[in-house]
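> Predicted model, plus sequence, below.
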Amino acid sequence: MQTTTPKDMKKYLDLALAKKASDLVLAPGNKPALRINGEIVASSETPLSGDEINKIALSIASEQALARIDAEGVASIGIALDDGTIARVNISRSRGSYSIGVRFHSGRIHTLKECGVPDAVRELLNAPNGIIAVSGPTGSGKTTTLLSMLDWINENKALHICTIEQRAVSMITPKKSVVQQREVGVDVSSMAAGINAALHQDMDVIMVGEVDNFETVTACLNAAETGHLVIVQLHASSSSDAIQRLTDAVPEFMQASVKQRVAQFLRGVIFQVLARNEGKGGRSAIYEVMVVDDVTRADIVAGKETLRPGKGSVSLRDELARFEREKTVRADDIASIRAAFVK
């Protein structure tokens, strides 16, 4: 992770932090744009040319990062800022030039209570092994929830924890547990390689920052099968969709056997969205928790698109109704979430 910021980039990072933006976008031909409370807002700065963005990108990207952009289309770079914020900088190409997207992380790990995570999640975290999935749309706070779950384990259990991330966004201070944090491209070659390495080092809990391919799904299932608790992040539009994505990541001829294994080792799925707070800044997470029991397992094996949640689950429908009664988040956000995600 870098600890120094080139002058041209610092100007825009400072602008975003002053506006309390969650994201910064530098795209050729556009004004620098900020995402504030979930909405993209153009800044008052002049539009940036491709040459200007190229200069910024080349000032922060290593030769290795530039090679990844050529090979994979994107490279991720972590920058630790003076106030403790971590900027996750993603560089790709647009209109023949580089484009830059930045997501800001406070560096502070929030507690489960601060995140508003339902009590059902704590019950899931007491499982000795298996898979727990944290899912939601892009930018819904999944990483924040993942870290809060790890922090609860770290504070309450004497275990060996390993995180495998594209880029670490917070440094976890060991408490009761021993904690190792690994980055893809720095410490391990891939998510799957990081999981497989962890299996040889007496880990108890493995956090996987992204599961999106056959190799990673297989490695997660192998880890769960050998007695590890595996906490993973998935981009999904519902709890059922998250499970579907796990099975869809493998070749079709293997899906039946993978459904059997997912059904056996999946403990629960957390799905979350963000809604703007009423009368104040910021956003709050609204959670759904699908606890997996025998009924849910049967649905997974059968390949049903909509799964029946197990006993102790928390539905998004009920949580939206609760937030609506409490009037703590904006009514129009509740309406749009209900229309998009509640079937």
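Structure received.
> from here on, contacts and neighbour counts on C-alpha atoms
Fine.
> Now do the helix or strand where Tyr12 lies: distance to the chain's middle.
Per DSSP states H and E: Tyr12 is located in helix 7-18. Centroid separation between helix 7-18 and its chain, computed with CA atoms, centre = their mean, to the nearest Å, is 24 Å.
> what separates the helix or strand following it from the chain centre, distance-wise?
For helix 7-18, the following helix or strand on the C-terminal side (DSSP H and E) is strand 23-26. Counting by CA atoms, centre = their mean, strand 23-26 is centred 18 Å from the centre of its parent chain.
> Touching the lengthiest strand in the chain from outside, list them.
Counting residues, the longest strand found in the chain (DSSP state E) is strand 266-276. Residues from elsewhere that reach strand 266-276 (CA atoms under 8 Å, 6 or more residues apart in numbering): 37-38, 121, 124, 127, 130-137, 140-142, 236-239, 242-243, 282-293, 329-330, 333-334, 337.
> From the residues you listed, list just the buried residues.
Among these, the ones that count as buried by 16 or more other CA atoms under 10 Å are 37-38, 121, 124, 130-137, 140-142, 236-239, 242-243, 282-293, 329-330, 333-334, 337.
> Now go through these and say which are in strands.
Using DSSP E, the members of those that fall within strands are 130-136, 283-291.
> Pull the most distant pair out of these.
Gly130 and Arg283 (31.0 Å; CA to CA).
> Burial check on the closest residue to Leu159 other than its chain neighbours, number of neighbours?
With sequence-adjacent residues excluded and distances taken as CA to CA, 6 or more residues apart in numbering, Leu159 is closest to Ser177, at 4.7 Å. If you count neighbours by other CA atoms under 10 Å, Ser177 ends up with 19.
> residues touching Ser177, list them.
So Ser177 contacts 153-155, 157-161 (CA under 8 Å, 6+ apart).
> and after the strand or helix carrying Tyr98, which helix or strand comes next?
Tyr98 belongs to strand 97-105 when assigned by DSSP H and E. Next helix or strand after strand 97-105 toward the C-terminus (DSSP H and E): helix 112-115.
> dropping in the other structure now:
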Amino acid sequence: MLRSQLDDLISQTLQAYPDLSDIILTVGKKIQAEVHGKLITVATRPGLGPLVPFQTEAVAMAMMGRNMRLYQDQLNTGSCDLSYELPGQARFRVNVFGQKGSLAIVMRKLSMTVPSMEQLKLPPIFNEMASEKYGMILVTGGTGTGKSTSLAALIDEINNQEYKHIVTLEDPVEFQHQHKRAVINQREMGIDFNTFASGLRAALRQAPKVILVGEIRDRETISIALEAAETGHLVLGTLHTSDAGQTVNRIIGMFELNEERLIRSRLAESLKYVVSQRLMLRQSGGRVAAFEIMRNNLRVKDLILNGEDDEKTFYNVIAEGDAYGMTTFDQYLMNLYENEIIAEDVAMLNASDRSRLKQMIDRVKSLRGEKVTDIEGLELDVDYGKK
């Protein structure tokens, strides 16, 4: 497939579904577009039936071009990441991967402009994060939950306010920042550096004040990130963890048992915030983010140093940390539900502690005069225990 043919195919799909978030191409299925969390079959011109192996391979090769690093990644690991741009229309983050002996492609649409914190309606505490001078801020969540978007907005706010040198390490570059007050150098894995660890180590020699690490995947990367945070840099990074407690435990678990005390101490001193986020369906259409925010204070530091027990947990400390700008997922979901932004079933599906969230929702429903039980309709077995 020629690049021009691929561009035309993607352009047709964008015209048909301008609000799409992803395009999926896999053998045995027609092209799929994900719109607001639901897959829709794409009608293209000329009509394409279910894709066959040579078609997905042709698309992959048109995207990968002559970049031998991508072919090597595909051969060695079974997948590769790249960026794809349709000039004037859209940019995509692309993953090409093998499945059942053929290739599949997932294209995640990226914003052509860097969103602001106001546009994303990020919690106000993000403004305080943008003012931090050093330490580590981690944004966590599953794939497709908006981690990169939130970090891009945070970087943009720093860019608007501070005369600093910012270095980003990304795989691939998702948002293209312009120099404002800050100077921003964006580096892409496979083109400008080979691994996050090597890119981060090199960044320490590039005189940055702020470093963005696209993903902290291993012990070496987190070790260098901590070193950077300890030596006066502000380090922003992402992990694929679901909440603050899991994030801390994941980092500690990357190290040997005999290193645990030291890594707990370093993390307790360097970690500033952990922001975890989830995307969910909005009642009025589209999607909305929910956040858990943990800010380091004396109680959080104690938990990082000494671990959790039955009484002291990250969840409880966050739940009681409203004065510090902290919030649990359940508290944030409750606010979204109370303001009729999300439905009850969506809130419950994304809860961290369903029983706690259910109690909070029931209190609101009671004040509204709504039914608060979901056991109505059950009948009492009058013969129970008589046999």
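Sure, I can see it. Predicted, not measured: the structure shown is a model, and the values here were computed from it.
> What does the TM-score come to for these two?
Scored against TM-score structural alignment, normalised by the length of structure 1, the superposed chains reach a TM-score of 0.92; 339 aligned residues with a CA RMSD of 2.1 Å.
> ok so, going back, highest neighbour count among the contacts of Ser177 of structure 1?
If you rank those by neighbour count (other CA under 10 Å), Ile161 sits at the top with 23 neighbours.
> Can you classify the equivalent of that residue over in structure 2 as helix, strand or coil?
Aligned by TM-score structural alignment, Ile161 of structure 1 pairs with Ile166 of structure 2. When classified by DSSP: H, G, I helix; E, B strand; the rest coil, Ile166 of structure 2 comes out as strand.
> Would you map the helices across the stretch 251-387 of structure 2?
260-270, 298-306, 314-319, 329-338, 344-349, 354-368 (DSSP state H, counting those that start in this stretch).
> before we move on, what about the stretch 51-200 of structure 1?
Under DSSP H, counting those that start in this stretch, the stretch 51-200 of structure 1 gives helices at 63-72, 112-115, 119-125, 142-156, 191-198.
> I'd like those as TSV, with distance to Val89 of structure 1 appended.
Formatted as TSV, the helices of the stretch 51-200 of structure 1 follow (distance: least, CA to CA, whole Å):
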stretch	distance to Val89 of structure 1
helix 63-72	11
helix 112-115	24
helix 119-125	31
helix 142-156	16
helix 191-198	19
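> and of those, who's closest to Arg93 of structure 1?
That would be helix 63-72 among the helices of the stretch 51-200 of structure 1, by CA to CA, at 7.9 Å.
> How about residues contacting that closest one?
Residues outside helix 63-72 of structure 1 that contact it (CA under 8 Å, 6+ apart): 74-77, 91-93.
> Can you tell me, leaving aside adjacent residues, what's nearest to Phe92 of structure 2?
Phe92 of structure 2 sits nearest to Lys109 (CA to CA, 6+ apart), 4.4 Å away.
> What count of nearby residues applies to that neighbour?
Using other CA under 10 Å, the number of residues around Lys109 of structure 2 comes to 21.
> Give the aligned equivalent of it in structure 1.
For Lys109 of structure 2, the aligned position in structure 1 is occupied by Phe104, per TM-score structural alignment.
> If we go by neighbour counts, what in the strand holding Tyr98 of structure 1 is buried?
97-105.
> And for Lys147 of structure 2, nearest residue in space, chain neighbours not counted?
Distance criterion CA to CA, 6+ apart; nearest residue to Lys147 of structure 2, sequence neighbours excluded, is Val139 at 6.0 Å.
> Quick check: the gap between that neighbour and Ser276 of structure 2.
6 Å (CA to CA, to the nearest Å).
> Isn't Val291 of structure 1 up against Ser313?
Yes - Val291 of structure 1 is within contact range of Ser313, at 5.0 Å (criterion: CA atoms under 8 Å).
> overlap in contacts of the two?
With CA under 8 Å, 6+ apart, Val291 of structure 1 and Ser313 have common neighbours Ala120.
> quick one, which of the helices of the stretch 251-387 of structure 2 is packed in tightest?
Highest mean neighbour count of the helices of the stretch 251-387 of structure 2: helix 329-338, a mean of 22 (counted as mean count of other CA atoms under 10 Å).
> what sits against the aligned partner of Ile252 of structure 2 in structure 1?
In structure 1, Ile252 of structure 2 lines up with Thr247, judged by TM-score structural alignment. Neighbouring residues of Thr247 of structure 1 by CA under 8 Å, 6+ apart: 255, 258-259, 262.
> Just give me which of those are shared by structure 2.
Here is what carries over to structure 2 from these, by both residues aligned by TM-score structural alignment, their matches' CA atoms under 8 Å: 255, 258-259.
> Ends of stretch 194-203 of structure 1, what's the gap?
Using CA to CA, the span of stretch 194-203 of structure 1 from its first residue to its last is 12 Å.
> list the buried ones in it?
194-196, 198-199, 203.
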